[in-house]
Structures are given as C-alpha cells and as structure tokens.
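# Quick one, structure for this:
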Amino acid sequence: MMIFPVYIWLGSLRIHPHILFESLAYAIAFRLLIFRLRKDAIAPSQRSSVIVGGMIGALIGAKLLVGLEHINFILQNQQQFLLLLLQGKTVVGALLGGLIGVELTKKIIGIHQSTGDVFVYPLIVGTAIGRIGCFLTGLSDRTYGIATQLPWSIDFGDGILRHPTQLYEILFLGLLIIFLQFRSRYHYQNGDLFKFYLISYFSFRFLVDFIKPDFHPFWGLSAIQVACLLTIVYYRHTISQIFQFKT
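Okay, here's the model as predicted:
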C-alpha cells in the first residue's frame, strides 16, 4: 500500500515528489524545446521574444484559471483561496495564457506564420512528467478523481478509493505521442500539429474533469471545462481539416 505523499530519497535528502517531478518536467521540456528549435525557421531573436511572451502569458493564465476554478473558497475560506491562488496552477490555464501571450507577441514583432508546432512534444512530455509528481503527491495536489470501485482505484490517504485521474492523463499523453508519430508520416500544414494537440488535450480534459470532485458552477461544468469547451468551439473550423490525411 502506498503512503502519500511518496517522498523521493536521494541519499539522505528527502524530496517532495511534486517539487522533484515539476523541476524535471521543466528541465526536460526545455531541453527538448532547444533540440527542436534547431530546425526552426524563425530568427533566434524573434523566437526568444515568442518564448518570453508565452511564458508570461502562461503564468498569468495558470493563476487566473486556478482562481476561477476555486472561486467557491472566497465565501467559505478566503485564506485557503489565497493559498491556492499563490501555490496552485493549471495546465489548461497555462496553455491558454501561453497561447494568448504568444499571439500578442507575434502581433507586436510582426510574425505572421504559425510558431506552435515546435512546442508540442516538449509540452506533452513535460505535462506527463509533471503528472507523475501530481500522482505521488496525493490529496494535497487536488488532481485526484471521484470515488470509484474500479479495480485500479487508489486510496490517496483519506480511506476513499478514487479514480487516479493523473495516471489517466499520463496514459492519454503517451497514446497521443504515438498517434502524432504515426501522423508525422503524412503532410500537414504548419500549425496543424499544435492545433491538433490543443484540441485533443482540451477534449480529454473536458471529459476527464467530469470524474473530478471540482466546483461545477457553470451549468454543471467547472471553470476548466468551460475554458476547454470555448477553445474547442473556437477551433471548430479547423478540426475537420486536421483530421484529413494529406499525402
């Protein structure tokens, strides 16, 4: 039986799993991004500006959406809400904020071509590694699922068997990489890879968040689900094009 959080020991040093795997996620994703930028057609100075714009947008988006996700704590426990706002973040908010930050930066410096494809694999790998830390952290990470009696349910420490939604996401991201590798045999337009990743991941998050014990004030949906749904609707005109294999 696992006891959460599952601390990682490096010699005599005990490291919290969230800190360890989040650090690994950033480091590995950044190294993978640098590797993929070797084939980038955009000038290094412009790419640096795009990355900085995306990082600023991601930080703002992650905090803004996590605040909306836990807005019910404003009336119940303002101190807990401020703590969640300070410490918490959400991948969906970071992706949306990063996307907006990149697009605003591109508009300012005059880039008209798509710049998102190089980020896809670093984002997938980084998210999957980060979710390992979320899983090993347990209840305090607030990424677990609702109660279930399925054979693979996990007791994160409160005596309730729950959906290990963190593991579901890792599995989904692994399958997504395999599919994208298969699809790379076909020709696609610049920017399609990022759009497909965004639509696929947001569709998964929209569905899996139904089995998370989140606050669902918006017609039975959480703030994250609303953000996912709006993004999918925004890109609806590209979905059919993305799924067409062009040889």
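
# all contacts plus neighbour counts: C-alpha atoms, from now on.
Noted.

# Counting neighbours, what do you get for Pro5?
If you count neighbours by other CA atoms under 10 Å, Pro5 ends up with 20.

# And Leu176, by the same measure?
18.

# May I ask which helix or strand encompasses it?
Taking DSSP states H and E as the criterion, Leu176 maps to helix 165-183.

# for this structure, which helix is longest?
helix 44-69 (DSSP state H).

# by contact count, what packs against it?
If you count contacts as 3 or more CA pairs under 8 Å, 6 or more residues apart in numbering; DSSP states H and E, helix 44-69 packs onto helix 78-87, helix 91-109, helix 223-234.

# one more, for comparison:
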Amino acid sequence: MPVETHEIFTGLGLGVAAAVFAVETHRRGRHDPRLWYLVAGALTGGAVFARIGTWLQHLRLGDNAGLAQQWLYGNRSILSGLLGAYAGVLVAKRLCGYTEHSGDLFAPAVAAGMAVGRIGCLLTELPGTPTGGRWGITLTAEAAARIPGARVGVPLHPSFAYEIVFHLLALGALVLLRDRVTRPDALFTGYLAGYAIFRFGVEFVRGNQVVADGLTRPQWFLLCCAPLLAWRIWKLNGRVKVR
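The predicted structure is shown next:
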C-alpha cells in the first residue's frame, strides 16, 4: 500500500486512543481538565522520543545521523515513543500539579490505539521473516520493490498481525480488570510488561536487522529498559489486589 496509508492509520490510532481515553474519564467520573494536559504531554513526549529514539544506530557516535537529519528523515520507534509518552505524562503532572494515578485511563486507550495504528504498519512495512505456514504474506514484485530487504514469492510471518491480536487481547483483559484491580497504576504497568515480553519474542520473526548476539535493536532497547520496568513492578508488589 502507499506510504500515506501508514500515516492515515497512525492518525486513526491516535483518534481512537483519544476517544477511549475520553470514554474512560467519563465512565469513572474524572472530569478534571488537567487530564488533557497529561494527554498533551503524552503526545509530545511520544512524538519526540519516537523520532529521536532511533538516533543511536551505531556505537561510534560519528557514524550516526545528525539530530536535524534524524528528526527530518529518521525512522520512528513505537518502543521509544511509549517511553517518551510515559515521561511526557510525568512531566505534565509536575507542571500542572496533578497527583492522582492515571494509568487506568491510559492503558485501554493505548492498547486500542496501537491495535489500529499497527494496521498501517501491516499494510506498508516488511511483514516479517520467512515462514512455512499457510498464514504467511507473499509479496508481489511491485510490493517488494517498495520495501527495503523484502523478498518476492516467499511467505512471510505477518508479525504486525500478531501484534494487532496481542493489543486486542490486552484491551479485552484491561476492560475486564479495570474495575477489579485495586491500584489503577497497575493496569498500565501490567500492560507495558506484557507488551515488552511479547515484543521481545515477536522480534525473532519481525525481520529487523540483527546487530549483536542474535538480537535486534528493539530487543536491546527492551533489555536496557527491563531494570526500570522490573523496579516499577517491585514497587507494586504486594500492593495490588484483584477483587
């Protein structure tokens, strides 16, 4: 599909996420207008980190693109975008003085938005590595010509379809648990932990470049972030109950 398809579904994903967030705030009776400052912080942090987060491609700093070139032409990463969105919410809370937990509002919104946004990736990016399964995606010569490294006539893992299914299942679980988990911030932490584990595994059939020890850059990024996520889970240990 044309590259613009990716941007269209990214926009749709953001719209769906905003709609789900609004529904959740209304359903929970949380009408504090400062919540929308948190949304602005998430969007700003996510946009900046998604683009800049892929800057460090090589250990030798001089081999990487300049920051201006990276911003204009660099790849985007959903993983660094999520980290930036999380940081953006924390900064926005400090600036506007909002002290309540907001993970229960963001978790289903992010899951729904990711499910929609990844449709654009499925239609425009390299599907994955070769697979012998019938469910594989076989690219035509015309389609493969638009995607660097793509192979023609070989069934490929639909890795983005796997991810869409994950986010839909996660959304269902979050809806079921949203009124049963006693700590609202635990919902978002659990979602991030589940996605990190899933993403690390699906990378093996994603088709991204292997850079060291059989792992891709997203996998190394996840390993670097693992201590922070583990610390967050440890902080919640023993404080979360499911009614």
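
# thinking again about what came up before, quick one: buried residues of the longest helix of structure 1?
47, 49-67, 69 (16 or more other CA atoms under 10 Å).

# Heading C-terminal from it, find the next helix or strand.
Following helix 44-69 of structure 1 in sequence, per DSSP H and E, is helix 73-76.

# about what we covered before: so after the helix holding Leu176 of structure 1, what's the next helix or strand?
Going down the chain from helix 165-183 of structure 1, the next helix or strand is helix 192-208, by DSSP H and E.

# ok, residues contacting that following helix?
Outside helix 192-208 of structure 1, the residues that touch it by CA atoms under 8 Å, 6 or more residues apart in numbering are 92, 116-117, 119-120, 165, 172, 224-226, 228-229, 231-232, 235, 238-239, 242.

# Make a PyMOL selection of the buried ones in these.
Buried residues within the contacts of helix 192-208 of structure 1, by 16+ other CA under 10 Å, are selected in PyMOL with:
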select buried, resi 92+116+117+119+120+165+172+224+225+226+228+229+231+232+239+242
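
# which one is the spatially most central residue of structure 1 nearest to, not counting chain neighbours?
Of all residues in structure 1, the one closest to the mean position by CA atoms, centre = their mean is Val91, 3.1 Å from it. Of all residues not flanking Val91 of structure 1 in the chain, Ala62 sits nearest, at 6.6 Å (CA to CA, 6 or more residues apart in numbering).

# Please list all residues in contact with the aligned residue in structure 2 for the one you found.
In structure 2, Ala62 of structure 1 lines up with Ala50, judged by TM-score structural alignment. The contact partners of Ala50 of structure 2, taken as CA under 8 Å, 6+ apart, are 76-82, 84.

# can you do 6 Å?
76-77, 80-81 (CA atoms under 6 Å, 6 or more residues apart in numbering).

# measure it to Ala230 of structure 2 for me?
Remark: distance between Ala50 of structure 2 and Ala230 of structure 2 (CA to CA, to the nearest Å) = 22 Å.

# Gln209 of structure 2 now?
Distance from Gln209 of structure 2 to Ala230 of structure 2, by CA to CA: 27 Å.

# One more: Leu35 of structure 2?
Leu35 of structure 2 is 27 Å from Ala230 of structure 2, by CA to CA.

# can you check Glu142 of structure 2 too?
Taken as CA to CA, the span from Glu142 of structure 2 to Ala230 of structure 2 is 44 Å.

# For the longest helix seen in structure 2, give me every contacting residue.
Using DSSP H, we find that the single longest helix of structure 2 is helix 4-27. The set of residues external to helix 4-27 of structure 2 that reach it, using CA under 6 Å, 6+ apart, is 105, 109-110, 112-113, 116-117, 120-121.

# And for stretch 175-184 of structure 2?
Residues contacting stretch 175-184 of structure 2 (CA under 6 Å, 6+ apart): 103-104, 240-243.

# Now distance to Thr5 of structure 2 and secondary structure too, for the residues you listed, in TSV please.
Formatted as TSV, the contacts of stretch 175-184 of structure 2 follow (distance: CA to CA, whole Å; DSSP: H, G, I helix; E, B strand; the rest coil):
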residue	distance to Thr5 of structure 2	secondary structure
Gly103	30	helix
Asp104	30	helix
Val240	41	coil
Lys241	42	coil
Val242	41	strand
Arg243	42	coil
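
# Of those, which is the nearest to Leu67 of structure 2?
For these, the residue nearest Leu67 of structure 2 by CA to CA is Gly103; the value is 31.5 Å.

# Map that closest one across to structure 1 for me.
Gly103 of structure 2 maps onto Gly116 in structure 1, by TM-score structural alignment.

# Run a quick neighbour tally on the residue nearest to its match when sequence neighbours are not counted.
Ranked by CA to CA, 6+ apart and with sequence neighbours excluded, the top spatial neighbour of Gly116 of structure 1 is Phe194, at 5.4 Å. Using other CA under 10 Å, Phe194 of structure 1 has 18 neighbouring residues.

# ok, for Leu139 of structure 2, nearest residue in space, not its chain neighbours?
Val152 (5.4 Å).

# which ones are touching the one you found?
139-141.

# Buried only: go through those for me.
Buried among the contacts of Val152 of structure 2 (16+ other CA under 10 Å): Leu139.

# which one of the contacts of Val152 of structure 2 sits closest to Ala170 of structure 2?
Closest to Ala170 of structure 2, out of all of the contacts of Val152 of structure 2 and judged by CA to CA, is Leu139, at 29.4 Å.

# From Arg205 of structure 1, how far off is the counterpart of that closest one in structure 1?
Using TM-score structural alignment as the criterion, Leu139 of structure 2 maps onto Phe156 of structure 1. To Arg205 of structure 1, Phe156 of structure 1 is 21 Å away according to CA to CA.

# related to what we said a few turns ago, how much space between the match of Leu139 of structure 2 and Gln149 of structure 1?
With CA to CA as the criterion, Phe156 of structure 1 and Gln149 of structure 1 are 14 Å apart.

# and what of Leu175 of structure 1?
From Leu175 of structure 1 to Gln149 of structure 1 the distance is 25 Å (CA to CA).

# do the same with Gly57 of structure 1
Applying CA to CA to Gly57 of structure 1 and Gln149 of structure 1 gives a distance of 40 Å.

# repeat for Lys89 of structure 1
Taking CA to CA, one finds Lys89 of structure 1 at 29 Å from Gln149 of structure 1.
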